[in-house]
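K.L.:
Starting from these lines, generate the structure:
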Amino acid sequence: MSESTEISFEQTRKDFLSFLKYTKGHSDTTCYNYNSDLGIWQRWLLEAKLDWQNCSPTDVEHFVSHLSREGVGAHAVARKISCLATFYKWAKRNSKVQEDPIYQIEKPKRPRRIPVWLETEEQNAFIKATRNYDDIPDNIFGRSRDSLLEVRRRYELLFELIQKSGLRISEALGMKNRDVRVVDGVAKSLRVIGKGNKERQVPLPEAFGRVLALSIGGKDGDEYLFAKKPGGKPPTAHAVRAYLKKLIEKAGIDKKVTPHKLRHTYATRLLEKDVQLVDIQALLGHESIATTQIYTHAGQERLSKLVADI
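P.N.:
Next comes the predicted model:
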C-alpha cells in the first residue's frame, strides 16, 4: 500500500465519521466504535499488503478468518463487518472506491443474545441498597459526607429514571431540565432525542414524576438534568457504570448489571404487564420491531410460571 493511499484512507475515514455524526446523527460512542473497527481493518490491510480501495470479497473473508483465529467473538466479528459494509457502501456512493467488497460476501449473522435484566426481587434489593446511605463515609479524599451524599442522590435519581423510562444512558446524561414536561408539580413526560436525532416523548409514572419535578424545581432549563455542579457537565458514562457496579455489589446481586441492563429491566416490567411490543418499541425508541422482540423472554417466563404446578 503506497503512502498516498494510506493518507487517502485516513482522510476518507475522517469524512465518513463526519457523515455518521453530522448527517446521520450517530452518537459519539457509535462513531468511536466505527473508528475503532476501521482502524483494525486498516492495520490488517497493512500487514497483508492490501489496498483498501481494491480489496476483494475473498480478502474480506480472510479478514474474518483472521479475527476468529485471534479469538474475537462472533458478535464482535459481525459488528466489524457491519461497519465495513456501511463504510464501503458510503465510499462507493461518494466515488471513493469502484467496487464494494462487502456487498458480495455472506455476512456473518449476529448471535441472538438473551438480555440480562433484574428480577423484581433483585430490583427491590437494588433500590433499597441505593437508598441506604450507611455506607457513605464522613470524609474521603477531602470530600465531606454531605458532598458524597449529593453524589449518591444524583445517581439514585439517574438509575431510577432509567428504570422508569427505559432511556439509554447517553439519552439520560444528555437530558436537560427543559426536556422534562412538568404539570402541577408532576413530571409527566420526557422529550428524548435518541439515535439518528429522532425525537420521542416518554411518559413517566406519577409517583416518580413528583420526585423528578421536585429535583429540578427552580433550576435553569438549559442546565443538564444530572449536572455535577450548577452549569456543569453530567458525569461520564464510564463513571456511571463504575458507580452502578458498586451499588449492585452492595445489593448482593450476582449479575453484571450496566445502565443498559436497567433499560432491559424497564422493558421486561412492561412486557410482564402485557404491554404490546409495538408500544414498547415506541417507548424505547427502537427503529425496528425486530430489536424489541428480544424482550419476548418475559412472556416465556410468565408462561413457565403458569404451568409450573400442573
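K.L.:
CA atoms for contacts and neighbours, from now on please.
P.N.:
Fine.
K.L.:
Residue nearest the middle of the protein, spatially speaking?
P.N.:
residue 168 (5.2 Å; Cα atoms, centre = their mean).
K.L.:
you'd agree that residue is up against residue 159?
P.N.:
No - applying Cα atoms under 8 Å as the test, residue 168 and residue 159 come out as separate, 10.9 Å apart.
K.L.:
run this one through as well so I can compare:
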Amino acid sequence: MNREVVNFFLKHLQVERRLSPLTLRSYEIDLLQFLDFLAPENLLVNQIKSQTIRAWLVALSNQGIQNRSINRKLATLRTFYKYLQRRGDVTDNPMQTIRMVKTSKTLPTYLRESEMEQVFAQQEIPKNTFEEVRDQLVLMLLYGTGMRLAELIQLTPQQVNLSAKTLRVIGKRNKERIIPMPTILVDLVKQYQALNPFQSQYLVITDKGEPCYPMFVQRLVKKYLGEVSTLEKLSPHVLRHSYATHLLNRGADLNAIKELLGHSNLAATQVYTHNSMEKLKEIYIQAHPKA
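P.N.:
Next comes the predicted model:
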C-alpha cells in the first residue's frame, strides 16, 4: 500500500505541478528511503506519528547524512503529507511538529575571474570536431548564462533565439525566464549546430547523439575546471555561482541577478553579496595605505 500511495503522489507532482524529471527522481529517492525505514515494523504512511519521523531523522544522522540533505528529505515529507491530508488519507499531519535541523551557512563556491579566463583561453584553440565544440558549448552555457544543470539537460534548440541573442529557460516549477546570450555563445551554438551529425530534440547531446545526463555533464565540467583550479568541488553549480559572483563584483544589480538566476525570492540571491564583500576587502587591503 505504501508504494502505491507514493506512486499516486509522484504522478500528482508530474501532472499537476509539472515538476522536472530530475526533481521527481529526488522526491522518489527520499520517499523510498522513508518506506525502507518503515518496512521492518510494517508501518503504513497514513498511520504514523511524529515520533516515527524523528526516529528516521536520528537514523539518517547516524548514517552520516548531512543536515542539508536531511532538510531536503523533510521538505519532501512535508509536501507528501500535505498531499495526503488534502486527499483525506490522514487527519493528523505528523509533520506539523517537525522542524528543520540546523545547518551551518556556507558561502557559494566559485572560481576567480582569472581562473575562468584560463578555462576559456584553453578553449580558444580552434576546435574542429563535434565533441570538442560540444564541450566548449556546455562550459559557456553554464558560465555564460548561469543556468542550472537540469535546465541545461532539458534545453531544446527551439529555446535558443540566435537573432535576438536570448535563451528561454524552463526553471523550477516550470517557471520560464529569458537570459541574454553573449556573442561568443551565439557563435558557439552556430558552430555546434553545423557540426552536429545527429537529430535530437535536445540541444546538448552525448558523443553518440543521446540525451545528456547529469553525470556526463559533471564529468565534463570537472575535467576542464580541474585544469585551472584546486577547489575540491568542481561541479556545474560552481559555474552558476561564478556567473552570479562575477556579475555582482562588476556592479550588476542584485534584483537583475535574481531574475537571471530564476530565484523566487531575493534572499536566495543575497548570499552572493557575502562573496562580493570578500572581494571588496581584498581590494581594500591591496589599495588602501592604512590597510
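K.L.:
thinking again about what came up before, shared neighbours, residue 168 and residue 159 of the first structure?
P.N.:
In terms of Cα atoms under 8 Å, 6 or more residues apart in numbering, residue 168 of the first structure and residue 159 are both contacted by the residues residue 259.
K.L.:
Residue 139 of the first structure touches residue 145, doesn't it?
P.N.:
Yes - with contact defined as Cα under 8 Å, residue 139 of the first structure reaches residue 145; the gap is 5.5 Å.
K.L.:
Tell me which of those two has more neighbours.
P.N.:
residue 145 (15 against 12; other Cα atoms under 10 Å).
K.L.:
just checking, that one touches residue 134?
P.N.:
No - with contact defined as Cα under 8 Å, residue 145 of the first structure does not count as touching residue 134 (10.7 Å).
K.L.:
Okay, strands next: where are they in the stretch 151-291 of the second structure?
P.N.:
Using DSSP state E, counting those that start in this stretch, the strands of the stretch 151-291 of the second structure run over residues 160-161, 166-170, 176-180.
K.L.:
do the stretch 1-150 of the first structure as well
P.N.:
139-140, 143-144.
K.L.:
out of those, nearest to residue 94 of the first structure?
P.N.:
strand 143-144 (53.9 Å; Cα to Cα).
K.L.:
Which strands or helices does that closest one pack on?
P.N.:
Strand 143-144 of the first structure sits against no helix or strand, with contacts defined as 3 or more Cα pairs under 8 Å, 6 or more residues apart in numbering; DSSP states H and E.
K.L.:
Which neighbouring residues are in contact with the aligned partner of residue 35 of the second structure in the first structure, exactly?
P.N.:
Correspondence of residue 35 of the second structure to the first structure, assessed by TM-score structural alignment: residue 42. Neighbouring residues of residue 42 of the first structure by Cα under 8 Å, 6+ apart: residue 52.
K.L.:
Over to residue 111 of the second structure?
P.N.:
For residue 111 of the second structure, the contacting residues are 229, 238-239, 242, by Cα under 8 Å, 6+ apart.
K.L.:
how far away is it from residue 220 of the second structure?
P.N.:
Residue 111 of the second structure sits 16 Å away from residue 220 of the second structure, taking Cα to Cα, to the nearest Å as the criterion.
K.L.:
Next: residue 121 of the second structure.
P.N.:
Distance of residue 121 of the second structure to residue 220 of the second structure, given as Cα to Cα: 17 Å.
K.L.:
Neighbour count for those two, which is higher?
P.N.:
Taking other Cα under 10 Å, residue 121 of the second structure and residue 220 do not tie; residue 220 has more neighbours (17 against 10).
K.L.:
right, and the more buried one touches residue 135 too?
P.N.:
Yes - look at residue 220 of the second structure against residue 135 with Cα under 8 Å: they come within range, at 7.0 Å.
K.L.:
What range does stretch 58-77 of the first structure cover in the second structure?
P.N.:
The aligned range for stretch 58-77 of the first structure in the second structure is 51-70, by TM-score structural alignment.
K.L.:
Which residues does that stretch contact?
P.N.:
Under the criterion Cα under 8 Å, 6+ apart, residues 34, 37, 94-95, 98, 101-103 lie in contact with stretch 51-70 of the second structure.
K.L.:
go again using 10 Å as the cut-off
P.N.:
Applying Cα atoms under 10 Å, 6 or more residues apart in numbering, the contact partners of stretch 51-70 of the second structure are 30, 33-34, 37-38, 43, 50, 71, 73-77, 94-95, 97-104.
K.L.:
Now, of these, which are buried?
P.N.:
30, 34, 37-38, 71, 73-77, 94-95 (16 or more other Cα atoms under 10 Å).
K.L.:
Report the buried residues of stretch 260-279 of the second structure.
P.N.:
260-262, 269, 272-273, 275-276.
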